[in-house]
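J.: Model the structure of this input:
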Amino acid sequence: MGDKPKLYYNSACPVCRTGIEQQRARMDGLLPEGSDTIAWCDIAATPEAAVEIDKSVDQIRHSLHMVDERGRLAGRRDVAIAVWAMTPGRRWLGWLVGLPGIRQLARWGYNRFADRLFAWNKRQGRW
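T.: Next comes the predicted model:
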């Protein structure tokens, strides 16, 4: 896939866009290579990119997806854990949320939030 992770997100969702912008700014301020540590793919700007990971545009609108440097696909809450693990000052959060028990609870919470956020954006006519 490449030499750095590629994260697929949806900027048409204002909540998602704000979260990604904040994460990128945090990485830009803390890492020598900044947010360029990750290849960021906005599915709202390039919907055809969904085929790169064999997902529909709606699946990416629903939740984050990332391909790591080895070409392995991760989705949903696992993407947040991976991004936190790459971010100074947030690595502890990736470790904590990745612990057994907490990981399952985080998965449940992420999925409920993503379901509601996707439905809200649809009602708002964003897609």
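J.: switch to C-alpha atoms for all contacts and neighbour counts from now on
T.: OK.
J.: Can you check which helix is longest in the chain?
T.: Longest helix in the chain by number of residues (criterion: DSSP state H): helix 102-123.
J.: where exactly do the helices run in the chain?
T.: With DSSP H, the ranges of helices along the chain come out as 14-30, 57-62, 77-85, 91-97, 102-123.
J.: for the fourth one, which positions count as buried?
T.: Okay, so that is helix 91-97. Buried residues in helix 91-97, counting neighbours by 16 or more other C-alpha atoms under 10 Å, are found at 94, 97.
J.: Following up with a second sequence; could you model it the same way so I can compare the two?
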Amino acid sequence: MKPTLYFDGSCGLCRREIEHLRPRLKPRAQLVDISASDFEPPAGYTLAAMMERIHFHDGDGMRIGLSASLGYWRLAGGGFRWLALLLSLPGLFQIADWAYNRWAAWRIRNRHCDPVR
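T.: The predicted model follows:
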């Protein structure tokens, strides 16, 4: 099964990141815009939960939040692989994960990047 990246195309920041990475990711992963009107979440997930944090199914399991970003950055390769390696280091991962989770909560709480539907 090809890895699948579930991203919020209604979020300008999310969309810009994925468009930047698209040439590197498209040959290696399926890119799914969860803000599309015909999107159906995979079994066991809800749209609301998937909107809260980015999801990446790497073929073995679903990664969520910063772990998802690290997974698809590794897949994208180049400088992103190094960034993923750096942010995977003990201590740095916990700080970056905390920061990601605060940003994700802020985004939802302030209704930034609401789904298009």
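J.: thinking again about what came up before, in the longest helix of the first structure, which residues are buried?
T.: Within helix 102-123 of the first structure, the residues that count as buried by 16+ other C-alpha under 10 Å are 103, 106-107, 110-111, 114, 117-118, 121.
J.: a markdown table for the residues you listed, including distance to R17 of the first structure?
T.: Below are the buried residues of helix 102-123 of the first structure laid out as a markdown table (distance: C-alpha to C-alpha, whole Å):
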| residue | distance to R17 of the first structure |
| --- | --- |
| R103 | 24 |
| A106 | 21 |
| R107 | 21 |
| Y110 | 16 |
| N111 | 18 |
| A114 | 14 |
| L117 | 12 |
| F118 | 13 |
| N121 | 12 |
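J.: ok, so of those residues, who is nearest C16 of the first structure?
T.: Closest to C16 of the first structure out of the buried residues of helix 102-123 of the first structure is L117 (9.1 Å), distances taken as C-alpha to C-alpha.
J.: Without its sequence neighbours, what residue ends up closest to that closest one?
T.: Spatial nearest neighbour of L117 of the first structure, chain neighbours left out: H62 (7.8 Å); criterion: C-alpha to C-alpha, 6 or more residues apart in numbering.
J.: what sits against the equivalent of that neighbour over in the second structure?
T.: Alignment note (TM-score structural alignment): H62 of the first structure maps to E52 of the second structure. Contacts for E52 of the second structure were tallied using C-alpha atoms under 8 Å, 6 or more residues apart in numbering; they are 104-105, 108.
J.: Please list which of those are preserved in the first structure.
T.: Among those, those whose aligned partners also touch in the first structure, counting by both residues aligned by TM-score structural alignment, their matches' C-alpha atoms under 8 Å, are 104-105, 108.
J.: Let me see the contact set for the one residue sitting closest to the centre of the second structure.
T.: The residue lying closest to the centre of the second structure (C-alpha atoms, centre = their mean) is I54, at 3.3 Å. Shown in contact with I54 of the second structure (C-alpha under 8 Å, 6+ apart): 6-8, 64-66, 68-69.
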